[in-house]
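Peer 1: sequence and predicted structure are below.
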Amino acid sequence: MEFETYKGFNIWGHAILQQEEVMQPERYAASGTITKGTKLIEASGILGFFDADDDAQLAGLDWARAWIDNHA
């Protein structure tokens, strides 16, 4: 999980390991979360699937930044 502060909000990018078949390569679902203080502001659903956990986390952070830019 990656965390940063953006325009006064706390944002997280999540990488959720997906294992549909044990013999297949690992894949990660991306999601994002936005909080301010202790209050949940918004959480995404699954944003997409990625081969690397870092890519999934970055997609979650990108989504959170875009949400803030359009709603705050």
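Peer 2: On my side now, so go ahead. Numbers count the residues shown, from 1 in each chain.

Peer 1: from here on, contacts and neighbour counts on C-alpha atoms
Peer 2: Noted.

Peer 1: helices of the chain, start to end?
Peer 2: Counting by DSSP state H, the chain has helices at residues 53-71.

Peer 1: residue most distant from the centroid, it?
Peer 2: Met23 (25.8 Å; C-alpha atoms, centre = their mean).

Peer 1: from Ala52, how far off is that residue?
Peer 2: Using C-alpha to C-alpha, to the nearest Å, Met23 is found at 17 Å from Ala52.

Peer 1: Ala72 too?
Peer 2: Taken as C-alpha to C-alpha, the span from Ala72 to Ala52 is 30 Å.

Peer 1: ok, structure two:
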Amino acid sequence: MQSQKYRGYDVWGHAIVQENDGVHRPARYAASGTITRGGNGGKLIQASGVLGDFESEEDAQLAGLEWARAWVDAHD
């Protein structure tokens, strides 16, 4: 999980490992994003559903952060 401050919000990018058989397919990661306000344990503002399937944990987290920043830009 990665987080950052953005325009007064805390935005989060999440990577959820997807099932794999360990032999035939490498791990894949589902991306999601979350927006909170008010510091650690702050109020949940919005959460995405699954944003897509990515080959790396970092790419999934970055997609979640990008979604969260775009949501803030559109709603603030």
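Peer 2: Arrived safely, thanks for sending. Everything numeric here is computed off the predicted structure, so don't read it as measured data.

Peer 1: ok, back up a step: comparing Ala72 and Ala52 of structure 1, which residue is more hemmed in?
Peer 2: The residue with more neighbours, out of Ala72 of structure 1 and Ala52, is Ala52; 14 against 7, by other C-alpha atoms under 10 Å.

Peer 1: now which residue in structure 2 aligns to the more buried one?
Peer 2: Under the alignment (TM-score structural alignment), Ala52 of structure 1 pairs with Ser56 in structure 2.

Peer 1: got a list of what that match touches?
Peer 2: 27-29 (C-alpha atoms under 8 Å, 6 or more residues apart in numbering).

Peer 1: who wins for neighbours among the residues you listed?
Peer 2: Tyr29 (21 neighbours).

Peer 1: which residue sits closest to that residue, ignoring its sequence neighbours?
Peer 2: Val17 (4.5 Å; C-alpha to C-alpha, 6 or more residues apart in numbering).

Peer 1: thought the one you found was touching Pro26?
Peer 2: No. In this structure, Val17 of structure 2 is not within contact of Pro26 by C-alpha atoms under 8 Å, at 10.6 Å.

Peer 1: looking at the two, which is more packed in?
Peer 2: Val17 (17 against 12).

Peer 1: need the contact list for the more buried one.
Peer 2: 27-30, 57.

Peer 1: okay if I get those as CSV plus distance to Gly8 of structure 2?
Peer 2: CSV is the format used below for the contacts of Val17 of structure 2 (distance: C-alpha to C-alpha, whole Å):
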residue, distance to Gly8 of structure 2
Ala27, 34
Arg28, 32
Tyr29, 28
Ala30, 26
Glu57, 26
